[in-house]
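how would this look folded up:
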Amino acid sequence: MSIPSTGNLRVAVVGAGMMGADHVSRITQRISGAEVVAVVDPDVARVAAAAELAPGAETFASFEEALAATRLDAVIIATPGFLHEPVILPALEAGLAILSEKPLSDTVESSLRIIEAEQRLDRPHIQVGFMRRFDAGYLELRELVASGAHGALLALHCAHRNPSTPPNFSESALITDSVIHEIDVVPFVVGEPIVSIEVKKPRRNSLAPDGLRDPQFVLLETASGVLAIVEINVNVQFGYQVTTDAVFESGVASIGRPQGIEVAAAGSTGQGITPSFKERFGAAYDVEVQRWVDAAHAGTIDGPSAWDGYLASVVADAGVVAQASGEKVPVQYALDKPAFYEVSPASSVLAGA
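Next up, the predicted model:
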């Protein structure tokens, strides 16, 4: 990859919805060493609005058009998961640095095709957008677990709450689009893989859209028996909240609680709740993208690899089965980690973890 004389990575952002537009704005305003030169989306109004956030960026209806018409070094993929593979495969063929929002893809089979294609190259090119690995709270919690300062980790209580869901949000998407974050970050924090998954469904929230059984509780069990209990609750109305309580042998640690000003007035006290993922994880996204850009300049990745994306897809697939059956489902990985994805001594502790 030959970086232009400006020193900036030439980036195409594919998908101009909320996440894609946020990345366009982020790279233009807060990231060094990169510039958005193309925005891709078939929606004419949406792609035009996102491109306005990056003066000089061209707009295209398809990634193939952008590849043919524009000199690119890298691509950020912010489309729905089922549309990731059709962008990732030609991007790999073109030798581009790739940051794919979660999930890597929507099926295990697709994820396998992606990692097989990537291994035809000389090194990993794909980083998956599990941004919680870059959040200060999760990093501190991971270090605390590894230190053994409070004895062994016994369990995690995780809450993943959204104010509402977009139209046509399916029940399986609770696992594949939302709990997928916990599916990735739990092994990252605990330091071992998930071996089983179970889903329990309490009384349904009447505020949820018709046909959506919400909330649900997802039980993730790791290799040593650590149990992560995940409350996925996506029509809770009050705002966006992601918290984790870690239960150790001799203590409890918590992350994600409000840290802003507490106001007492009119006979009550309260603190603000972040309205969306942008406020809760904005700093983590900034760190993630900056490190991806820096790594791309160095010819590597600095975060979750396509292998991590594959592992998450296997657990999510088992989770959808558990969701439908009500039974505990073992997680069975089809292959061992290829040497291609092993962490080199010079890599960040995040890379390929």
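
all contacts plus neighbour counts: C-alpha atoms, from now on.
Will do.

Number of residues surrounding the closest residue in space to residue 151 that isn't next to it in sequence?
The spatially closest residue to residue 151, leaving aside those adjacent along the chain, is residue 249, at 5.0 Å (CA to CA, 6 or more residues apart in numbering). Neighbours of residue 249 under the rule other CA atoms under 10 Å: 13.

One more: the one 5 residues further on?
By other CA under 10 Å, the residues close to residue 254 number 16.

Would you agree it falls within a helix?
No. Counting by DSSP: H, G, I helix; E, B strand; the rest coil, residue 254 is not found in a helix; it is strand.

Wait, it touches residue 244, no?
Yes. Between residue 254 and residue 244 there is a contact under CA atoms under 8 Å: 5.7 Å.

and the residue nearest to residue 151, what does it touch?
Residues in contact with residue 249 (CA atoms under 8 Å, 6 or more residues apart in numbering) are 150-154.

All the strands of the stretch 151-300 of the chain, residue numbers only.
153-161, 194-200, 216-222, 227-233, 241-248, 251-255, 262-265, 268-271 (DSSP state E, counting those that start in this stretch).

between the ones you listed, which gets nearest to residue 10?
strand 241-248 (33.1 Å; CA to CA).

Also this sequence, please, to line up against the first:
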Amino acid sequence: MTVNIGVIGTGSIGSDHIRRIGEKCRGGRVVAVSDLDQERAAAIAARVDAKAFPSGAELIANAEVDAVLVASLAPTHAEYVLGCLAAGKPVFSEKPLATTAADCERVVAAEQAAGRRLVQVGFMRRFDSDYRQLKAALDGGEIGDPLMIHCVHRNPFAVESYHSEMATTDTAIHEIDAIRWLLDEELTSVQVLTPRKTSRRHAHLQDPQIMLYASDSGVRADVEVFVNCQYGYDIQCEAVGETGTARLPDPARLSVRSQARETRAVPQTWQERFTTAFDVEIQEWIDAVAEDRTSGPSAWDGYAAAVIADATVKALHSGGIESIPMPARPGFYD
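As a prediction, this is how the structure comes out:
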């Protein structure tokens, strides 16, 4: 079976997914696209032999579209995902599922009312081979019961429109989901520390930030977000257990020894670091749609991340320890 896919949003990540489906993935083809920039959508549609639609709603309603990939601006995600649920169509939503926990809750309620899981959220860390090895080490008890998790998320620079809250909502949101997934439990409290600000930031931005989380079982997790580190895109994660540690390897890069020095290049973009993870993520989603089953992070995972993000932003402004008001996960998502 070939899955006919409609893509809403043809910007950076949307166009990359369209290329990926056409060149890297099997079993799926892009048959429809839409974007606020209708000229761009038309140009991309012509390139891949798809039809350009004037709106996401019309794309979702089209009978030729079997499944929808939402890669539009974040504030539009909830609207399009809810439209897909109303139409009974599987939908892949890039993160975030929605920009507020309340809208995520609406999606969760609508999916349960539909009676079947149709939503996958784009937390691609779960599809990275290194993260999967780390998860397997924890699940297999190779380091005993986990006690601490240390995470680092660094970018070389941030644009002027990037603000302090985005350190949580756009950046650490990936670590938030990864920690929940690695531990298979929820986070219960958060505090945000604000170290000395780097002089390389824009004046309005608190950078770096350190987020301190506690889990249901008492595991402590810290996340360093530093989006003006200058030297590259650097993702790190280490789990410390009772009998050992497990750490993500550094991305493989050529090591050069010359002039009494050894050097190795550092990735500069998220595309360099996670391209393969995106390939695996979209392929597994296409396979799941073709086989009428669920795959990957659920709408509940998107909702949980939003609840934690809201508490983290609150902690940034309060300077104190904030509880995370996480409801019990419905059995629908077990």
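
mapped onto structure 2, which of the contacts of residue 249 of structure 1 hold?
Checking those against structure 2 (both residues aligned by TM-score structural alignment, their matches' CA atoms under 8 Å), the contacts still present are 150-154.

Next, format these as JSON lines and append distance to residue 90 of structure 1 and neighbour count.
Formatted as JSON lines, those follow (distance: CA to CA, whole Å; neighbours: other CA atoms under 10 Å):
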{"residue": "150", "distance to residue 90 of structure 1": "48", "neighbour count": "15"}
{"residue": "151", "distance to residue 90 of structure 1": "48", "neighbour count": "15"}
{"residue": "152", "distance to residue 90 of structure 1": "45", "neighbour count": "16"}
{"residue": "153", "distance to residue 90 of structure 1": "42", "neighbour count": "22"}
{"residue": "154", "distance to residue 90 of structure 1": "44", "neighbour count": "16"}
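
List the contacts of the counterpart of residue 131 of structure 2 in structure 1.
Under the alignment by TM-score structural alignment, residue 131 of structure 2 pairs with residue 138 in structure 1. Residue 138 of structure 1 is in contact with 132, 189, 255, counting by CA under 8 Å, 6+ apart.

Likewise for residue 310 of structure 2?
Contacts for residue 310 of structure 2 (CA under 8 Å, 6+ apart) come out as 100-101.

Can you tell me the element it falls in?
Take DSSP states H and E as the rule and residue 310 of structure 2 turns out to sit in helix 299-318.

That helix vs structure 1, average offset?
Aligned to structure 1 and superposed, helix 299-318 of structure 2 gives a mean residue distance of 0.7 Å (mean CA distance after the TM-score superposition for structure 1).

quick one on the thing from earlier: make JSON lines from the strands of the stretch 151-300 of structure 1 and add distance to residue 301 of structure 1 to it.
Listed next are the strands of the stretch 151-300 of structure 1 as JSON lines, based on distance: least, CA to CA, whole Å:
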{"stretch": "strand 153-161", "distance to residue 301 of structure 1": "28"}
{"stretch": "strand 194-200", "distance to residue 301 of structure 1": "24"}
{"stretch": "strand 216-222", "distance to residue 301 of structure 1": "26"}
{"stretch": "strand 227-233", "distance to residue 301 of structure 1": "28"}
{"stretch": "strand 241-248", "distance to residue 301 of structure 1": "26"}
{"stretch": "strand 251-255", "distance to residue 301 of structure 1": "27"}
{"stretch": "strand 262-265", "distance to residue 301 of structure 1": "40"}
{"stretch": "strand 268-271", "distance to residue 301 of structure 1": "38"}
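
Identify whichever of the ones you listed lies nearest to residue 9 of structure 1.
Among these, strand 241-248 sits nearest to residue 9 of structure 1 (CA to CA), with 32.3 Å.

Where in structure 2 does the closest one fall?
Under TM-score structural alignment, the match for strand 241-248 of structure 1 is residues 234-241.

Done for today, thanks.
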